[in-house]
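Student: compute the structure for the input listed below.
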Amino acid sequence: METLLQRPALLRSILIGAVVVAYLTSFSGGFVFDDHPHIVENQSLGDVSAALRSMTAISTRPITRLTLALNVATFGKHPWSFHIVNLAIHLVSVVVLFGLVRGSVVLLNKQKPTGLEPNLVGFIAAILWGLHPLGTMAVTYIIQRHESLMAMFYLLVLYCLVRARMADRSWPWYLAGIFSCWLGMGAKEVMVTAPIAAVLFDRIILSDNWRSLYRSRGWVYAVMMSPAVLLLVKVIPILLKDSSSQAGVLGTYETASPWLYLWTQSGVILHYVRLAVCPDYLTFDYDWPVASNVWEYLPSALAVVTLLGGSLWYLWRGNPLGLVAFLFFLILAPTSSVVPIIDVAFEHRMYLPLACLSTLAAVGMCYAIAWWKASESIARRHSLVLLLTVGLSLGLGLRTLQRNLDYRDEIALWTSVVESRPMNLRANHNLVNHLRAEGRSAEAEVLLKQSIGWCQQHGYETFPLEADLAELYVYEGAADLALRQFQVAVDSANTQSKKLSPYRQQVRDRQQAELHTSFGALLDMVGRPKDAAVQFDLAIAFRPDVPHWYALAGDAHRKSGNVDLALQRWKHAVDADKSMFQVARDYGMLLAGVGRYDEAVPYLESSVRKNRDDVAAAYQLIRIQAAAPSDELRQPEVALTSSLNLQKQFPQHQQELREVEAMALSQLGRFDEANSILQSLILEASNNDSATRERLQQQLAIVQQQQPIRLARKSPVSTASR
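Tutor: Now for the predicted structure:
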């Protein structure tokens, strides 16, 4: 054993071999979840030149984007190629951690003997971290290369400082550290903490005092921090309310307050630590509940504050273990403090902090064995530590082999989540959708019913899952069954048993609104627009901030004959969301249909500009221009020209368009021509279409009296406008 510990090259080879074996099962994995929009469906991903330009433009995470682009340009979009690169990044990080811990112990031993064998501690820390299944989300989940790449550069920054301290010429290593820091900033925003970590690392491990650090290497950290300013400029918009960048990180509709998010993270951090010790129930998507009040997570908050306070105390006293413990909290700070990210807990965030815990575990094992076997020789103690390490590594490696299989496809991934957290709504929803897409609806139904039963047994609300079950019946074509199931979900939602915090109530209201929206869509589909309108209005009552729901409600009210409410709903929708062009068009059509011509014209004009083939909108517009009651709206010459052009372009609508031509001619005093057209249209009109014949005859009587045809203030919607 002692011979092995004197051969660092062999130890590195063992590390690499062990990690490769543990991740062999990752190569069977495909693209899952966010891999699809960011890799599979990203047509420009393979453009290396564009990725290089994004670096000069200081875009978000350009370094990771560049590595993905090189991946695609070299191997195409084959999952195995991404897994190879991800594993290579992880292997580099493992080897760097070995060198970092080993070198740090060597330097500490020169200052004051620690009783630690550098190669042994470095090996234990690296192999525990490299094989730990908690790291699989950052390695096996392809798109989380952001995390693993950032971690690699983070470790390289500290490693370069150690090498610079040991080297005869330090400046090349300092430059390498600066370069690593800059590259890491382009991998993920968490890297913004690296300069702080580097300064603290230097002070505790490398320097005797702050003055010598400042004089010798102050320039290094000043240059390291310079890109952090640019990164903060990119990150700040994400934190601003209503910014376009905020939605993907902090959520579009509801975001917890920083205070409640901080309290919640105390429980999350303790859970991370528990998983580091016992990685039993690893989960891709926790859907972790935000705290309702400070008391909900008070015990965990006290525990985290105690741990953080202890690390700060030992850091203040210059203890290297205090530094390692504090770095755990520092690295987690961007995602686990006061910035209320929409997803409260994700395992990939523990990838680099886990290296800190592995290092602490390595030191703790060595000291524990030394205390326990104080009477034994050093060689004997080292052998016991290595045997314990082998046992732990074997268990961790086997768990990693197993965990990688959960990423082989979407169904395996979401099944693993539902098995560990049946109350997870997103996981159930995604699993059901993927099963249904593969024609396994019966299996999806069974799984949903099992999740509903589990939630009922353990006191969780079931109405979102019951709504998912109803939607599954819709896809199966069982409309009657779906309607009954939706009613079950509504009844369940109406029996709220306890008071919630404002944030949780907001989330629940949105879930209820989505339930009523889905129910309304089904009612509309089966020809019950009046009932559908009731459901859409309920959705609006729960969450009045979603323009799309106003659009759905407006359409349902229009179909059920409630024009006033239809106009109100559509007006709100188009005012709230200027991109709803189709709704704006329908709103304009309905305004024209009820005789509110001055309000209708802007919407109709906009619709015609956007779609030259929209004959219905064009018809209503020229009809208003030809015969509006208001002098300000009438443009008979424009209407006449447009009518003739549209007749050539859309001969199938010639009857309606010739009627508009007659209206325009009557405004221009060309009564004989208008008379001729109207008589022709009456002859052509079907005997079964009495309404059209009556309208044309009324118009003919007006023209024969040498009077212009005018639209009434209230006018029915024509056939061409439907």
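
Student: rest of the way, CA atoms for contacts and neighbours
Tutor: Noted.

Student: residues near the nearest residue to Gly135 once chain neighbours are set aside, how many?
Tutor: Residue nearest to Gly135 in three dimensions, not counting chain neighbours: Tyr351, with 5.1 Å by CA to CA, 6 or more residues apart in numbering. Using other CA atoms under 10 Å, Tyr351 is surrounded by 24 other residues.

Student: which SS state does Tyr351 fall under?
Tutor: helix (DSSP: H, G, I helix; E, B strand; the rest coil).

Student: list the contacts for it?
Tutor: Neighbour list for Tyr351: Leu134, Gly135, Ala138, Glu147, Ser148, Ala151 [criterion: CA atoms under 8 Å, 6 or more residues apart in numbering].

Student: structure for this one too, so we can compare:
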Amino acid sequence: MSSATANPPPQPAARLHWAIIATLVLTTVAAYWNSLAVPFFFDDKPAILHNPTIRQLWPLTAVLNPPQDGSSVTGRPLLNLSLAINYALGGTEPRGYHIFNLLIHALAGLTLYGVVRRTLLLPALRDHFGHAARLVAFTIAALWVLHPLQTESVTNVIQRTESLVGLFYLLTFYCFVRGLDSSRPRLWLTLCVISSLAGMATKEVMVTAPVLILLFDRALVAGTLAAAWRLRRSWYLGLAASWLLLIGLLIQTGGTRGEGAGLGLGATPWDYLLTQCRAIVLYLKLSFWPHPLVMDYGTDLVGGPAEVWWQGILLVALAGLTVIAWRRWPKAGFVGAAFFVILSPSSSVVPLVSQTIAEHRMYLPLAAVIVAVVLLLHQRMGRTAVIVLLCAAPVLGTLTHLRNRDYRSELALWTDTAAKVPANARAQINLAEILIKEGRPTEALVAAENAVRLRPNYPEAQNNLAIALIQTGRPQAALTAARRAVELKPDYAGAHSSLGIVLAQLGRLPEAIQHFEAALRLAPGSGEAPGLHYNLANALLKSGRFTEAIGHYRTALQHDPGLAEAHFNLAHALGMSGRYPEAEAELETTLQIDPHHARARAILETLRAGPR
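Tutor: Predicted coordinates:
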């Protein structure tokens, strides 16, 4: 038998199938390649940098029990496990986390392609779309993976929670569709339930998956809910059982997400529902015209129905059309139902007060919008319309690549956010904080003043204002802001530190020492602790408490041995304590770090020349 007979060439359909897979993966990588250099920011920091449960993969029970601090990993054990895997592979280097996110997004796009293609080949749709199922599914998946509205879910590391639950949601659907005509339905049932369980352990929006699959069955397969239940009761019992995991996780977290989500957190369901009228219409607008894109819209709520009257009318009309379509044309009605059902956990009446509007919530609902547009145009205009839409994919990919540039640094991102939403106090607070770290106090002062104007009762805003005023040489004004920050939040270590600094500048050393000590008590192991030890040591040195100052200088230098001024001041304290050999050694270290330190050189020469 010839080799040609033994290994027949792949069929054109198979070649096309693999070409589509390769194209989806490569275009996704191209669009998001520049996201690999994006640093950690915002919610990444508490969930990754300050999360002790991801530091080791074993015991697994520890990894699957994330901190109950209201951060993005709270109540989401599988998300926490994914971060622990990243940490095991590359520590806190952001690139590995971005590669993981990119992989998830590409897999989700491939799964969406599979779900749509197999759905279009179902008996209910085969006559209309079967001949073009592959092209239509490819177009939908390409538009979805390359759409710039997805950037927050992919480029923002911790929004992996959105893309990962999206992947499990789509896998659950894929397994269900595969099981409809498979000779091994139990295998696909098992995989379907496993995917649902994984989604429940990733994010709460997965709660809607079993419901949406039942609606899918009714609209496209069984014809009625009763028939769907009768034909696939075991499937729905298995999917419903996955809710038990989510219920357990919600009980574990007290039914809320720390200070971020739930009832009784300062926002009424009515106010939040009104705000979601604005949010959902914005999401729809961004689906068709993705500009401007904003990483953080803040925490503002709508003041009343008058502010969103037209958005409310539009959404009621869309919901009404969905209901009518569901009754008369259930195949079309399902797409509208999918949009509203997937959004319902985050965009209805349960307040998510930490972010009242967030683009990442459109990660999966965007698929419903794209499916509706592509199928409608295909019905009206045929294959030509689909090809034209497919040509829009490179444009969307380019816009995604350009949007990722806004994430290139924390300063660039918060500058962009504050410019697009000037009334967002959190953006102004973060911008001020970054500008302070960048050594740009004058610009930081502007952002800090904006934040205080917007939210005078935010302790972080007052503290940033105090620091900016200190750095621009206005200690009296800084004193007022720092005191206000401490009044607003007495357990705020950063505010006590700022108050200590300004009191020390004003020569009120006993009070300064008290606040530095309070800051250390409140945050003994924080990243700010070395600076607190250094500032406390300086105040103790000026107060003549040399022995105590020496101890705090040494603690500060354990964390940052390259701080020349700390070595110099330690030498001063040692010299004042009569410990001259140790003082000489510290002066020598000072000069090794900073050879141009004139005072250290002069004192060292004096010590070496004079009597002891």
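
Student: overlay them and tell me the TM-score.
Tutor: TM-score of the superposed chains, computed with TM-score structural alignment, normalised by the length of structure 2, equals 0.71; 492 aligned residues with a CA RMSD of 3.9 Å.

Student: do you know how far Leu68 of structure 1 is from Gly30 of structure 1?
Tutor: 15 Å (CA to CA, to the nearest Å).

Student: hang on, the earlier thing: for the contacts of Tyr351 of structure 1, which entry has the maximal number of neighbours?
Tutor: Leu134 (29 neighbours).

Student: to which residue of structure 2 is that one aligned?
Tutor: In structure 2, the residue equivalent to Leu134 of structure 1 is Leu149, according to TM-score structural alignment.

Student: excluding sequence neighbours, find me the nearest residue to its match.
Tutor: Closest to Leu149 of structure 2 by CA to CA, 6+ apart is Pro290, at 6.3 Å.

Student: and the counterpart of the one you found in structure 1, which of the three is it?
Tutor: Under the alignment (TM-score structural alignment), Pro290 of structure 2 pairs with Pro279 of structure 1. Recorded secondary structure, Pro279 of structure 1: coil (three-state DSSP).

Student: Pro279 of structure 1 contacts Pro133, doesn't it?
Tutor: Yes. Contact criterion CA atoms under 8 Å: Pro279 of structure 1 and Pro133 qualify, at 6.9 Å.

Student: who has more neighbours, these two?
Tutor: When Pro279 of structure 1 and Pro133 are compared for neighbours, Pro133 comes out ahead with 30 against 16, by other CA under 10 Å.

Student: could you pull up the contacting residues of that one?
Tutor: Pro279, Leu396, Gly397, Arg399, Thr400, Arg403.

Student: just checking, the residue nearest to Leu149 of structure 2 touches Thr151?
Tutor: No. Using CA under 8 Å, Pro290 of structure 2 is not in contact with Thr151, being 10.8 Å away.

Student: ok, back up a step: how about the residue nearest to Gly135 of structure 1, what's its match in structure 2?
Tutor: Under TM-score structural alignment, Tyr351 of structure 1 pairs with Tyr363 in structure 2.

Student: ok, its match to Val205 of structure 2 distance?
Tutor: 11 Å.

Student: cool, Trp310 of structure 2 as well?
Tutor: Per CA to CA, Trp310 of structure 2 is found 27 Å from Val205 of structure 2.

Student: so for these two, which residue has more residues nearby?
Tutor: Taking other CA under 10 Å, Trp310 of structure 2 and Val205 do not tie; Val205 has more neighbours (20 against 14).

Student: counterpart of the more buried one in structure 1?
Tutor: Here Val205 of structure 2 is matched to Val190 in structure 1, going by TM-score structural alignment.

Student: Ile194 of structure 2 now?
Tutor: In structure 1, Ile194 of structure 2 lands on Phe179 (TM-score structural alignment).

Student: do you know how far that match is from Ala584 of structure 1?
Tutor: 52 Å.

Student: pick out whichever of the two has more residues nearby.
Tutor: Ala584 (25 against 17).

Student: in which helix or strand would I find the closest residue to that one other than its chain neighbours?
Tutor: Spatially, and ignoring its direct neighbours in sequence, Ala584 of structure 1 is nearest to Val574 (5.7 Å; CA to CA, 6+ apart). With secondary structure defined by DSSP states H and E, Val574 of structure 1 is part of helix 563-576.

Student: wait, Leu24 of structure 1 sits on Gln402?
Tutor: No. Applying CA under 8 Å as the test, Leu24 of structure 1 and Gln402 come out as separate, 10.4 Å apart.

Student: circling back to that earlier point, Leu68 and Gly30 of structure 1 - which one has more neighbours?
Tutor: More neighbours surround Leu68 than the other of Leu68 of structure 1 and Gly30, with 25 against 19 (other CA under 10 Å).

Student: give the contact list for the more buried one.
Tutor: Taking CA under 8 Å, 6+ apart as the test, what Leu68 of structure 1 contacts is Leu45, Gly46, Phe82.

Student: which of these still touch in structure 2?
Tutor: Contacts conserved in structure 2 for the contacts of Leu68 of structure 1, counting by both residues aligned by TM-score structural alignment, their matches' CA atoms under 8 Å: Leu45, Phe82.

Student: please flag which of the contacts of Leu68 of structure 1 sit within helices.
Tutor: The members of these that map onto helices under DSSP state H are Phe82.

Student: which among the contacts of Leu68 of structure 1 end up buried?
Tutor: Buried members of these, counted by 16 or more other CA atoms under 10 Å: Leu45, Gly46, Phe82.

Student: quick one: contacts for the first one?
Tutor: For Leu45 of structure 1, the set of contacting residues under the criterion of CA under 8 Å, 6+ apart consists of Ile39, Arg65, Leu68, Ala69, Val72.

Student: export these as JSON lines, with columns for distance to Arg217 of structure 1 and secondary structure.
Tutor: Listed next are those as JSON lines, based on distance: CA to CA, whole Å; DSSP: H, G, I helix; E, B strand; the rest coil:
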{"residue": "Ile39", "distance to Arg217 of structure 1": "41", "secondary structure": "helix"}
{"residue": "Arg65", "distance to Arg217 of structure 1": "32", "secondary structure": "helix"}
{"residue": "Leu68", "distance to Arg217 of structure 1": "34", "secondary structure": "helix"}
{"residue": "Ala69", "distance to Arg217 of structure 1": "36", "secondary structure": "helix"}
{"residue": "Val72", "distance to Arg217 of structure 1": "40", "secondary structure": "helix"}
